[in-house]
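Student: pasting the sequence and the predicted coordinates here, then a few questions.
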Amino acid sequence: MKIARWMDGETLGEGFVVDDQVVAFPDGQTVADVLRGGLRRAHDLYAAVDRSAARPLRDVGLLPPLVPASVRDFAVFEEHVEGMSADADGVSHVPEQWYRAPTFYFTNPHAIYPTAAVIRPPATVRLDYELEVAAVLGGDPGEDLDPATADERIFGYVIMNDWSARDLQSQEMNVRLGPAKGKDFATSLGPWIVTADEVADRVDADGFLALRAEVYVNDRLLGADLLSNMAWTFAELVSYASRASRVLPGDVLGSGTVGNGGCLGELWGLAGGALTPPPLAEGDVVTMRVERLGELSGTVGPARANPHLLPTARARPKPRARTFAEPSA
């Protein structure tokens, strides 16, 4: 099954994509409702939809297929980390800590864009794409899930582009926090959620999802990899996310950028810092295609200048008590 959200004129639709049509869930159900119900409930709804009310897919505008409860983004492709960590000589420095656990960061669930969106980045000279696939959780919330139980919480998968302003990201991560403003302006998800059972035949004996992912800039192929080159499975990512914490239906967990050109930053690192291919510029079209999952595209729009410049950090005295006079009685 494919799960989508769309605008049909002024009307919001939520439901299934069936062949080249969209059909709404029965009884006004939403994607959030279906995720909470899990895959079994989704199959029940699929059997009950009124296909006579279907609309041609070409006549609607696709939205992000869900409003995420949260968005975690991992970094579990060693080849990507090698490229991003390379020095001026193109020599990689993957930290030993990377091999211990699947590191992730939280990004902005309020800046989610659909396929065919125009992305307006902040003022940056190193705009980048990141080709990823994300797991979407459904069913019951969970804490401290083992991988087998975590796997049961994976409702489906969606293509993800973690747009990145590499110059801003580099600056802020020198403070040993983030990434933040280098990332939070846009994440694209789409074109729809493909349910986990639709790709179950592509899960290998070790639990890895063997789907081919490709990224094109202005129709030029720049990166391609198999998702099965992940260092941890999606189930293990969900398990780790739930450790001493809580995961919910509607949570999105990105795989992190695939290797072999999954982002420009990786290619720049392996080229010793040379910006080849060049950073994304206004008018560039980034298209991501993942086997079984569909196609996600986005166009780079004009940059947004900083509207409110802030001062640099102020030098402050270090008093440990207030010195204001107390008000008289």
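Tutor: Yep, that arrived.

Student: hey, let's count contacts and neighbours off CA atoms from now on
Tutor: OK.

Student: now Asn228: how far from Leu237?
Tutor: Asn isn't right for residue 228; it's Ser. 14 Å (C-alpha to C-alpha, to the nearest Å).

Student: please say which of those two ends up with more neighbours.
Tutor: Ranked by neighbour count (other C-alpha atoms under 10 Å), Ser228 and Leu237 place Leu237 first, with 25 against 20.

Student: please work out how many residues are found near Thr107.
Tutor: Thr107, neighbours per other C-alpha under 10 Å, totals 21.

Student: swap that for Asp33, sorry
Tutor: Residue crowding around Asp33 was assessed by other C-alpha under 10 Å; the count is 16.

Student: just Asp27 next, same as before
Tutor: 9.

Student: do the same with Arg58
Tutor: 10.

Student: next, the contact list for it, please.
Tutor: Asp20, Gln21 (C-alpha atoms under 8 Å, 6 or more residues apart in numbering).

Student: for Ser239, which three-state class applies?
Tutor: helix (DSSP: H, G, I helix; E, B strand; the rest coil).

Student: my guess is it contacts Asp144. True?
Tutor: Yes: using C-alpha atoms under 8 Å, Ser239 is in contact with Asp144, at 6.7 Å.

Student: tell me how far the residue lying closest to Pro122 once chain neighbours are set aside lies from Ala123.
Tutor: Leaving out its chain neighbours, the residue that sits closest to Pro122 by C-alpha to C-alpha, 6 or more residues apart in numbering is Arg304, at 4.9 Å. Using C-alpha to C-alpha, Arg304 is found at 6 Å from Ala123.

Student: swap in His110?
Tutor: 20 Å.

Student: ok, now Trp98?
Tutor: 31 Å.

Student: equivalent analysis for Leu39, please.
Tutor: Taken as C-alpha to C-alpha, the span from Leu39 to Ala123 is 42 Å.

Student: let's bring in a second model and compare:
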Amino acid sequence: MKLGRISVATPFGPVTRLVAVDTVESRVIDLATAEILRLQAKGATQEAAQRFASAIFPGSMSAAIGLGDIFLETAHEAVQARADDASTATSSVNWLSAIDPPVIRDGLTFVKHIKQFHERIGAEPTEALLEIPGYFKGTPFTAVGHDAEVPKPFYTDYFDYELELGYIVGRVCHNLTPDEAQRAIFGVTIFNDFSARDIQKLEMKIGMGPGKGKDCAFGIGPWIVTMDEIGRLDDLEMAVRINGKEYSRGDSAETIWTPGESLAYMSISEYVQPGDLFASGTVGNGSGLEIGRKLEAGDVLELEVSRIGTLRTKIGPPEEKRWWPERRRKFW
């Protein structure tokens, strides 16, 4: 099943709705509306049907996933019963980030990208990558969805993209084995780890991980494909287009760590939550740094993954500069 989040205009402001995506018919099905109609046909009052549907299909995808199996079971029943009565053409919807993750974690697992990235910056990959599946944590509050406009940060001269897979956690994970963790993955989406490369370079020298070099934006979407539909994760074809021109291709084969191993490591002495997103790291050829292409205002970026779809983003003009730190004098 393909699941997404859209924004719907109302007299009281925008409302977030969970939808099933029908790519064959180019439509989305409002799950709450379909469920209300299904329950009313079975004798429920409108008030009772609305109360139940809003509990199963809230605006938060993370909250819905946290309900466990009943979320997907009810979604399938609602779509099967009343899809035609709760549909909207895909071309007319306003997409939001496919998941509203409590936490974003981003790893580094694709061998080709690791090699090419380090060749570009003139360094050897650290052997620590072979010891543990490391990751950083990013803010969930700059996540954007399909067809969003992302301002180019005013503080960077090298704005970049990173084509990745985003894995959605399906249940609470604590001290899991890799096999257990693999079964805890709910679905997969496209993840774009936007990067301000010049600021990232400064931050990594401090040794505390990326901050402003990454947290300006995370693209997530266009929707989530559940694990039963996506099938294998190691044979996905991936491509990058900018302004309609294809710049690179890659695939999801050859990783140091599997998704199950990465999630198992994250769960050690920690409680990973339903709806959390953890990413694969960049696929080989999946960043501008590897092919010598920066993002500029006006660019339209398309990241495509087979069996998932295409995540499109427009790069907008920078926001107004209000303040930036001045270099301090050396005091040691």
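Tutor: Thanks, I have the structure now. Just so it is clear, the model here is predicted, and its values are computed rather than measured.

Student: what TM-score do we get after superposing?
Tutor: Once superposed, chain against chain, the TM-score is 0.85 (TM-score structural alignment, normalised by the length of the first structure); 298 aligned residues with a C-alpha RMSD of 2.0 Å.

Student: please say which of Arg304 and Ala123 of the first structure ends up with more neighbours.
Tutor: Under the neighbour definition other C-alpha under 10 Å, Arg304 of the first structure and Ala123 were set side by side, and Ala123 has more, 15 against 11.

Student: the more buried one touches Asn306, doesn't it?
Tutor: Yes: contact criterion C-alpha under 8 Å: Ala123 of the first structure and Asn306 qualify, at 7.0 Å.

Student: secondary structure class for the aligned residue in the second structure for His43 of the first structure?
Tutor: Aligned by TM-score structural alignment, His43 of the first structure pairs with Glu73 of the second structure. Using three-state DSSP, the structure places Glu73 of the second structure in helix.

Student: tell me the contacts of Glu73 of the second structure?
Tutor: Glu73 of the second structure neighbours (C-alpha under 8 Å, 6+ apart): none.

Student: separation between it and Ala81 of the second structure?
Tutor: Counting by C-alpha to C-alpha, the gap from Glu73 of the second structure to Ala81 of the second structure is 12 Å.

Student: then Arg27 of the second structure?
Tutor: 16 Å.

Student: so which of those two has more stuff around it?
Tutor: Between Arg27 of the second structure and Ala81, Arg27 has the larger neighbour count (other C-alpha under 10 Å), namely 21 against 16.

Student: mind listing what the alignment partner in the first structure of that one touches?
Tutor: Arg27 of the second structure maps onto Gln21 of the first structure when the alignment is built from TM-score structural alignment. Counting by C-alpha under 8 Å, 6+ apart, Gln21 of the first structure touches Ala54, Arg55, Pro56, Leu57, Arg58.

Student: quick check: stretch 172-188 of the first structure aligns to which part of the second structure?
Tutor: Under TM-score structural alignment, the match for stretch 172-188 of the first structure is residues 203-219.

Student: out of the contacts of Gln21 of the first structure, which comes closest to Ala69 of the first structure?
Tutor: Distance ranking of the contacts of Gln21 of the first structure against Ala69 of the first structure, using C-alpha to C-alpha, places Leu57 first at 26.3 Å.

Student: thought that closest one was touching Ala24?
Tutor: No: with contact defined as C-alpha under 8 Å, Leu57 of the first structure does not reach Ala24; the gap is 12.0 Å.

Student: ok, the two, which is more surrounded?
Tutor: Ala24 (26 against 17).

Student: tally up the residues packed near the residue nearest to that one when sequence neighbours are not counted, please.
Tutor: Nearest residue to Ala24 of the first structure in three dimensions, chain neighbours excluded: Gly15, at 4.1 Å (C-alpha to C-alpha, 6+ apart). A count of nearby residues for Gly15 of the first structure, using other C-alpha under 10 Å, gives 26.

Student: give me the element Gly15 of the first structure is part of.
Tutor: strand 11-18 (DSSP states H and E).

Student: list the buried ones in that strand?
Tutor: Buried residues in strand 11-18 of the first structure, counted by 16 or more other C-alpha atoms under 10 Å: Gly13, Glu14, Gly15, Phe16, Val17, Val18.

Student: let's have these in TSV, adding distance to Ala150 of the first structure.
Tutor: Below are these laid out as TSV (distance: C-alpha to C-alpha, whole Å):
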residue	distance to Ala150 of the first structure
Gly13	30
Glu14	26
Gly15	25
Phe16	25
Val17	26
Val18	28
